[in-house]
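# Below are the sequence and a predicted model for it; my questions follow.
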Amino acid sequence: MGDWIPPPSDVLKFNVDGSVRGTAGQAGIRGVLWVNPSNILCSFSIGIGVQDLITAEILAIAKACELCISQMELTGKSIVINSDSRAAVSWINNEDLGNINFSHLIYDIRNILLRLGKTTVEFSSRASNSLADTLAKQGSAREEDVLVWNLS
């Protein structure tokens, strides 16, 4: 599982990643929300058609935000969304919207983060995000989306 670093005991970690075959090809996004490697609360793996890598990375972060806000059980929890895309994380966390083509996605993500209150988006190295990376590659080949919740 690489160098996965567990969050503090009162924080949930959502590792996300995007994967693209080639420069712009079949793409997939994946995320895993967990307390620790043996306690996974949610996972998703979704094919997103033909995209470039930065689009896939931003869509993975957006999906994690959407899932966090969709579950009442996560209200008030501190959640760190980790991505190995330095550019995507920078655009989301700074006033600069980055590439104009992503401004609507960045704006939507920022609004969800404001509503969630205790959720942040942080950069993590590929090594510490290896499970999400592996599963995103699988998502690019999927014919069906997968979303699994385990909040009990």
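The structure has been received and is ready for your questions.

# going forward, measure contacts and count neighbours with C-alpha atoms only.
Fine.

# residues contacting the residue nearest to D3 when sequence neighbours are not counted?
Excluding its sequence neighbours, the residue lying closest to D3 (C-alpha to C-alpha, 6 or more residues apart in numbering) is S128, at 4.5 Å. The contact partners of S128, by C-alpha atoms under 8 Å, 6 or more residues apart in numbering, come to 1-5.

# Check it against this one:
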Amino acid sequence: MKEIQDLVLLRISWWVKGWAGPFPYSSEEILRNPNCLCWSGQSLISHKEAVAEKIYWSPPPRGILKWNVDASYDPNLPHAVVGGVLRSDSGAFVALFSSPIPKMEINSAEIYAIVRAIKITSTSDRIKHQQIIIESDSLNAVRWCNEDHGGPWNLKFPLNFIRNAKNSELSISITHKKRDANMVADSLAKQGLRRDAEFLAWC
């Protein structure tokens, strides 16, 4: 029941963020305290913070799908989590995932988030023939994925998997975007810290 409640609150937070008016709370804050949804419209943040908040998700070019992926960990938990959301050029949700992984350094975890997005793409007849952008907020992870070789020695296998996937029949590009434009994936990753199994949903 707790996971269902969190999923409902997460969806509400996405819808609220899509409204024209400003809303001062993040998805994570709503999950911690659902009373945030009772906001009366009074501004609770400074003008400077409000300007910083206005970094929105940007749609991919027409006919292209875009994964936003992220990773999260809690030092008090024995695992980390990767999460991602796939959207169309109109902003419509296509798929969501949240997966536990072994605890690791955050840039390494971002690599595994990209790997999971590629695996979901490659095994789905619905999307594997479409052009896909994978967007991460880790500049290091994106750089390693786009290099022909190199990267940390302990990431040799996942990086080779990513490079081989990019050179296969899949049409994939991997790009960097700041976390502020990646809030849905960030929320999925944080929400997944409370799970011990993968969550995958097609919309």
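Great, that's in hand. Source: prediction; values computed, not measured.

# What value does the TM-score take for this pair?
Once superposed, the chains reach a TM-score of 0.89 (TM-score structural alignment, normalised by the length of structure 1), with 150 aligned residues with a C-alpha RMSD of 2.0 Å.

# Residue in structure 2 paired with the residue nearest to D3 of structure 1?
Matched by TM-score structural alignment, S128 of structure 1 corresponds to A181 in structure 2.

# With C68 of structure 1 instead?
Aligned partner of C68 of structure 1 by TM-score structural alignment: T121.

# element containing its match, please.
helix 106-122 (DSSP states H and E).

# what's the average distance of that helix to structure 1?
With mean C-alpha distance after the TM-score superposition for structure 1, helix 106-122 of structure 2 departs from structure 1 by a mean of 0.7 Å once superposed.

# In structure 1, what stretch matches the following helix or strand past that helix?
Next helix or strand after helix 106-122 of structure 2 toward the C-terminus (DSSP H and E): strand 131-136. Aligned using TM-score structural alignment, strand 131-136 of structure 2 spans residues 78-83 in structure 1.

# mean deviation of that stretch from structure 2?
Using mean C-alpha distance after the TM-score superposition for structure 1, the mean distance for stretch 78-83 of structure 1 is 0.5 Å.

# Just the buried residues of that stretch, please?
Using 16 or more other C-alpha atoms under 10 Å as the test for burial, stretch 78-83 of structure 1 gives 78-83.

# can you give me the helices in structure 2?
2-17, 27-32, 47-53, 106-122, 139-146, 156-166, 183-191 (DSSP state H).

# okay, these, which one's buried deepest?
helix 183-191 (a mean of 25; mean count of other C-alpha atoms under 10 Å).

# now the angle from that one to helix 106-122?
110 degrees (axes from the mean of the first three to the mean of the last three C-alpha atoms, to 10 degrees).

# Have a look at how far, on average, helix 183-191 of structure 2 is from structure 1.
Looks like 1.0 Å for helix 183-191 of structure 2 (mean C-alpha distance after the TM-score superposition for structure 1).

# tell me how far that helix is from the chain's mean position?
6 Å (C-alpha atoms, centre = their mean, to the nearest Å).

# Stretch 57-69 of structure 2 too?
For stretch 57-69 of structure 2 - counting by C-alpha atoms, centre = their mean - the centre lies 12 Å from the chain centre.

# Over in structure 1, find the residue span that stretch aligns onto.
Using TM-score structural alignment, stretch 57-69 of structure 2 lines up with residues 4-16 of structure 1.

# list the buried ones in that stretch?
Applying 16+ other C-alpha under 10 Å to stretch 4-16 of structure 1 flags 4, 11-16 as buried.

# do you know how far the closest residue to G63 of structure 2 other than its chain neighbours is from K156 of structure 2?
Residue nearest to G63 of structure 2 in three dimensions, not counting chain neighbours: D89, with 6.4 Å by C-alpha to C-alpha, 6+ apart. To K156 of structure 2, D89 of structure 2 is 33 Å away according to C-alpha to C-alpha, to the nearest Å.

# likewise V8 of structure 2?
38 Å.

# quick one: the match of S128 of structure 1 and S13 of structure 2, what's the gap?
15 Å.

# Kindly report the same for S90 of structure 2.
Following C-alpha to C-alpha, the distance that separates S90 of structure 2 from S13 of structure 2 is 19 Å.

# R32 of structure 2 too?
12 Å.

# cool, and H149 of structure 2?
For H149 of structure 2, the distance to S13 of structure 2 - C-alpha to C-alpha - is 40 Å.

# ditto for P100 of structure 2
23 Å.
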